[in-house]
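Chemist: Sequence and predicted model, in that order:
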Amino acid sequence: MRLDRRLVWAMGVMAAASIVWLLVTMGLLVMALAADQRALVLGQLAPQLWLIGLTWLMGLVVIAATLRWLFRRYASAPARLLEQTRVLLAAEQAAPMQHQGTHETQELAQVVFQLASQRDQLRREMASQVAQASLGIQQEKDRLAALMAELTQSVVVCNLDGRILLYNNRARLQFRTLSNVPALAGGAELVGIGRSIYAVFDRALVAHAIDSIQQRLLRGAANPSAQFVTSTAAGQLLKVQMAPVRTSNTEDANNALSGFVLMLDNVTRAFEEEKRRDQMLHTLTQGCRASLAGMKTALATLEASELTGEPRARQRQILHDEMNSMAQRITDLDKQASHGQSTRWPLEEMLGADVLLVAQQRIQKHCQRTVSLEQLDDSLWLRVDSYSLIQALVYLSARLVDEFDVRFLRLRLLSENGVAKLDLIWTDQVMSTETVMIWQMDSMQMGAESTRLSVRDVVERHGGELIFARERVRHEAFFRFALPQVNVQDLPETATLGHGDSRPEYYDFDLFQSTDQTSALDDRRLNELAYTVFDTETTGLNPSEGDEIIQIGATRCVNGKLLRQESFEQLVNPGRLIPAATIPIHGITQEMVRGQPRITEVLPAFHRFASDTVLVAHNAAFDMKFLQLQEAATGLKFDQPVLDTLLLSAVVHANHEEHRLEVLAERFNITVLGRHTALGDALVTAEVWLRLIPLLQAMGITTLRQAREAAQKTYYARLRY
């Protein structure tokens, strides 16, 4: 039990004062006696000095016990009452105050509890009135929730930083199929409120789609959208359509976007089916060719037979006609199948001017060269995969700059005979046809970015053609992309509604206000951070002596809210026997962990679930020691900041001696479910943490750095495992 420093100082002062008093008394007594009396007294007392010292010590113990009782009753009671009052102030509902102190402080505690109860009653009445007034809004939210739940389309809403604000159950199932470990985390490591969508999609790809929408907004489009197809780390092929979330009542198109909506469609199976169909056609083609060879052999036999005259001529003509017809059909079928394999990629209708504007910006940024536009046809529409096409333009520009030091580039777009011609033009540099062929066949690489696609792949994807040509009179050369052109009549009708009428908006999310933080994580406010609150159940209490994790549970807190539906819970096979003495505590038996994955399989999924968040645990040093001991085996390091509710409770409740999790739950009036299960303890710890935040802020501890520094100054920070 930790003693208060003030009590230790008081006892030290009393001990020193009693010694001084004893010495002064004995000195005065000796001075008042005559010499012979003094010698007689000292002679009698000297053998009994140990008794005097023992009496002094016993008296000191009695004084210390009395001081401690008085201190706890009169000095510490107001401080404990202050801490309990702060808890009531931060709690959603007041819990009875079990205050131990003087009669006056006990009565004061009852009065404070009565005031808190009256506050709770006023809150309930106010909430009832607000609920009544907000019934219409709630009905709209319920309709939105029902619609999102029943949609067969996967929908994810993000802010401009790529943080997920909303997703439906279909999207959660979609992300589960994208997970590398669907059996463990179920996609929870990829999708969640406040998580980054860039855990799934390439940031450059999303940025390109946003740029495309911005260009269309600048041109006054009422309902701009963009779409792209991408492959994930798990090998899935996703078709993504992006629509903007626009700020209402703004006329500045550059500032109109506050986020975006992604509608996802997994086209992996469809793509594979098409691939299998093409393979079947290819096999059929090869089989027919074999049959043709047999027919030719039969024809040769017929020619060598004794059949003569008109019958022989007629049979020969029939065989020749059939063979020619079959050969033509097979050739046409093979050509169509080959063309389909090389060009089957979802393309989007896009205004040609938008493609050139985005390409101009990308080339100037990457190559640090001036790029001008000429002969820009504002009415020309293209059917393109704009991302890969612009990649090809940037790649070719980069090679021209790096290998020939080209200083000026131009982009030109025109239409001839129903074909769009996009030209990349430069001056005064000559290259060989062999160099052009190499550039077309090489995989595109631009600085740190690289792709398996070549320029020829991009051209074939569009069903187009790449031409290298020179204009000797002007001393110019250019790459020409011949691309499919879209007639305006073939475009889908676009709505003519204004910004405010495009579609109803049912969202009002706080995270729409967040932007990329330029300051370090330590300097961010506690209520702005995302947290992963976790707990582990283990075979014992000695991680350094062979004890292992048998269960991990975690949940997430974002924007001051506990997201119970975004949880992680997994049993772990420890590879050793679970001691019988520990089973009554956590309830996990050897049978339950048999067949479960080992910790080296579970930690990668948990590491991804906890990425980009601050870790929170109760007595975090214990749990973190188990994770750190697995670094060598997994190659994973949990290097994000860690907060400990045990230490921070000691900061907030410095005058309380108990900081166990169940005591904190009782103190904060938190219902405990599933105690000593990993997920159950994680949920309780999350509830405790959310109640500690306002108490820390009231003490002036508002940032992550301040919370970590305050925790390290507590007595419990000395604990080591």
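Modeler: Great, that's in hand.
Chemist: For the rest of this, base every contact and every neighbour count on C-alpha atoms.
Modeler: Noted.
Chemist: what about the strands in the stretch 101-250 of the chain?
Modeler: Assigned by DSSP state E, counting those that start in this stretch, the stretch 101-250 of the chain shows strands spanning 154-159, 164-167, 226-231, 237-246.
Chemist: Please identify the most buried of those.
Modeler: strand 154-159 (a mean of 24; mean count of other C-alpha atoms under 10 Å).
Chemist: helix, strand or coil for residue 383?
Modeler: strand (DSSP: H, G, I helix; E, B strand; the rest coil).
Chemist: before we move on, back to that, please name whichever of the strands of the stretch 101-250 of the chain is nearest to residue 285.
Modeler: strand 237-246 (28.2 Å; C-alpha to C-alpha).
Chemist: Spatially nearest residue to residue 455 (excluding sequence neighbours)?
Modeler: Closest residue to residue 455 apart from its sequence neighbours, by C-alpha to C-alpha, 6 or more residues apart in numbering: residue 440 at 4.9 Å.
Chemist: Is that neighbour within a helix or a strand, and which one?
Modeler: If you go by DSSP states H and E, residue 440 is part of helix 433-441.
Chemist: which residues touch that helix?
Modeler: By C-alpha atoms under 8 Å, 6 or more residues apart in numbering, the surrounding residues in contact with helix 433-441 are 396, 454-456, 468.
Chemist: what about versus this one:
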Amino acid sequence: MRLTRRLILVLLAPGLALALWLAVTLLLVGLVTGGSGIAVAPQVVQPVAMVLLSLWLAALAAGAWVMHRLWRVHVLGPAKLLNAARIMTSDMSVTSLPLSEDAAPMLRLVGREFEHMAAQRDELRMDMARLVDEASRSVSDQRDQLAALMAELSQAVIVCNRDGSVLLYNGQARDLVRRLAGQGFENGSLIGLGRSVHDLLDKAAIAHALETVEGRMARGVAAAAAVAQFVTTARGGHLLRVSLSPIRRSDHGEGEGGPVTGYVLLIDDITLDQQQSSRRDEALLRLTESSRAAIASMQAALEMLDYRDLAPEDRDRFLAIVRDEVAAMGERIGAIAEGELQTRATRWPLNDMLGGDLIAAAVRRLGETTGTPITTAPVEDDLWLRIDSFGLIQALDFLARQLRDLQDDPVLWLRLTRGNQRALLDLGWVGRAGAGAPDAARLTALPSLAVETDGQMLGASAREIVERHGGEIWLERGRGIGGEPAQPFFRMLLPLAAVDIAEPAAQIGSRPEFYDFDLFTAGAGSASDDQPLAGLTFTVFDCETTGLDPSGGDEIIQIGAVRIVNGRILTGETIDQLVDPQRSIPEAGIPIHHIHPHMVRGQPTIAQALPVFHRFAQGSVLVGHNVAFDMRFLKLKEAATGCVFDHPVLDTLLLSSVVHPAEESHSLEAIAARLGITIGGRHTALGDARATAEVFTRLIPLLARQGVTTLGEAREASGRSQFARLRY
């Protein structure tokens, strides 16, 4: 138990009372005896002074023990019962009260009644949850369908309220922003729920598009048709084509639309298309200019050839001019055609696919259409391709059916292997013993024939389908599957996919949240003292460091952060960044944070990582556990990085001491245990940040029960905590 000023006074109260009683007794003796009793008192008292002192000390100790016992039973006991009851009423998952055995019997009975009421509450809650689940099942299905639809859209989609705060975005939008922002913002610090879309797109362009949309609707155009499009530039010179559709509030009665409350943005990165178009225009311009001169030369040469008396050597010279110009023009046109073919190949939609899945799909298709046995070779588990799987399987199916017609009872085989820079997809066959080999000329011509499937022509040959992938196809001769003798087979070169398979991070909660329609009305909240805590945006963070002395040279080696918007922890919007401290990491700290020197080697320095975190936390309240320690590190780096962290700051350590003043420990583990939170990834920056975020969201309703509802009230209450005096 922590000694406080109040507890010390309580323990000393019996001794002080005895001392006061003795002083009053001596004073009364002096008054009664007129002072003569005082004169003889030392002579009378001195022989038994030590006995009296011992008795006084014993009485003092006994009284202190009694007062301590009464304090625990009648002061701390009710205080802990009050804290536990507040947790139980604010957190439905807590159903028992942790009362000590020395609590007063009446308190234990009150606690049992609380637990009984909690059990009844849980029964009612379960019944209500069942009814709500039955009533909202269709809404849940629609929400899941929306989430699935958003995930499958090829376009980047962002939904905003009228002020530009992001309410929804899909994975394509997140990937687009990462590409636009560059390597320094790989954690998505430019997009997130509650953030402003104006950090990504020009505010004036969006405002003009909104004016255009509202003008069209004012003229009677339906909201679904009142769409505005514009092109704008983004970071890194990327060119974006944006389509803006309005969202209206439909509470004005049938046939009457409400005001525009938000808008949907469909975004395409047309940078590559624009570059290809520019290159095509430049090529055509060069062809035009060069062709004009070539045509003039040929025209002059042809005019000279019309002369009948032209000398033979001159005639040959002018004919050579015509031949050379025609050949040069043919080369130029051929180069442009080849470049256009390459452009068409790169623009064809390709998707990542696991090699084993392609072979399995091809075997099913070929088995259904050819009716012949098909053997395959094992495929590497991590072999990923970037292909048009539909077109490729159609090409394989066409070649297989042609082989069946050319060879009696063939056994087809498929093999997919990894080459140096491409994947090798082979389609071969083994003929029946004694059967003749197919005609080589017909085999060679097969890839150039138009693919026919289900009686319809696809309009492309197998060669063109492979060339869409930037690959090649030819008739190869080599070993088949299982060491079969040398025989011809078709070989295709296909592109490998650059797939980055990262280890899944342990998350508190379910899948990442990319939407929150409550922000239509709630907004993101501004970080001012008069704003309610429930309506603010928070950045909960933690730092792992080389040591505990920020002023003595210790450095940050990891930053972890997670955002809280509208009372929800956004597990999909996080920072988890290792930092190169450019100094050694003490061996004593490695068992705690598990960060070894080789893990931070080559990682961004604090000068590179801190601006990313600063932007991530823009416009929010910083939250941490014992956050004064972390803030000291950030403050010391302000001059070197130019990042000034002047955000409002809240500390879960201080807030816990405000909510639970009778508790002995306010460590992160102790608070989490009291609130029924399971901590994962302890002593990692992101793990601690997520645990702190869980603790903070549980503390907000407990603070509200004590009248602490706004940011200013929370900061004022924190300042009164005894832990607020800690300095680093």
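Modeler: Received, thanks. If you're wondering where the values come from, they're calculated on a predicted model, not measured in any experiment.
Chemist: just to revisit the earlier point, out of the contacts of helix 433-441 of structure 1, who's nearest residue 60 of structure 1?
Modeler: Nearest to residue 60 of structure 1 out of the contacts of helix 433-441 of structure 1 is residue 454 (C-alpha to C-alpha; 89.3 Å).
Chemist: Could you report the neighbour count for the residue nearest to residue 455 of structure 1?
Modeler: 20 (other C-alpha atoms under 10 Å).
Chemist: Map it across to structure 2 for me.
Modeler: Structural alignment (TM-score structural alignment) places residue 440 of structure 1 against a gap in structure 2.
Chemist: Check residue 219 of structure 1 too.
Modeler: By TM-score structural alignment, residue 219 of structure 1 lines up with residue 219.
Chemist: what do you get for residue 667 of structure 1?
Modeler: Using TM-score structural alignment, residue 667 of structure 1 sits opposite residue 674 in structure 2.
Chemist: Where does that match fall, secondary structure wise?
Modeler: Assigned by DSSP H and E, residue 674 of structure 2 falls in helix 668-675.
Chemist: just how off-centre is that helix within its chain?
Modeler: 26 Å (C-alpha atoms, centre = their mean, to the nearest Å).
Chemist: what helices or strands is that helix leaning on?
Modeler: If you count contacts as 3 or more C-alpha pairs under 8 Å, 6 or more residues apart in numbering; DSSP states H and E, helix 668-675 of structure 2 packs onto helix 685-705.
Chemist: start and end residues in structure 1 for the helix it packs on, please.
Modeler: Aligning helix 685-705 of structure 2 against structure 1 (TM-score structural alignment) gives residues 678-698.
Chemist: Give me the mean deviation of the matching stretch from structure 2.
Modeler: Compared with structure 2 after fitting, stretch 678-698 of structure 1 deviates on average by 1.0 Å (mean C-alpha distance after the TM-score superposition for structure 1).
Chemist: for that stretch, the distance to its chain's centre please.
Modeler: For stretch 678-698 of structure 1, the distance to the chain centre is 21 Å (C-alpha atoms, centre = their mean).
Chemist: cool, and stretch 638-645 of structure 2?
Modeler: 25 Å.
Chemist: Next: stretch 159-179 of structure 2.
Modeler: That offset, for stretch 159-179 of structure 2, works out to 13 Å (C-alpha atoms, centre = their mean).
Chemist: Stretch 94-111 of structure 1 too?
Modeler: Put simply, stretch 94-111 of structure 1 sits 45 Å off its chain's centre (C-alpha atoms, centre = their mean).
Chemist: in that stretch, what's buried?
Modeler: 94-97, 99-102, 105-106, 109-110 (16 or more other C-alpha atoms under 10 Å).
Chemist: mind putting the strands of the stretch 101-250 of structure 1 in TSV, distance to residue 39 of structure 1 included?
Modeler: TSV is the format used below for the strands of the stretch 101-250 of structure 1 (distance: least, C-alpha to C-alpha, whole Å):
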stretch	distance to residue 39 of structure 1
strand 154-159	94
strand 164-167	92
strand 226-231	104
strand 237-246	102
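Chemist: of these, which approaches residue 214 of structure 1 most closely?
Modeler: Closest among the strands of the stretch 101-250 of structure 1, using C-alpha to C-alpha: strand 237-246, at 9.1 Å.
Chemist: Could you tell me where the helix or strand that that closest one is followed by falls in structure 2?
Modeler: Later in the chain than strand 237-246 of structure 1, the nearest helix or strand by DSSP H and E is strand 257-266. Using TM-score structural alignment, strand 257-266 of structure 1 lines up with residues 260-269 of structure 2.
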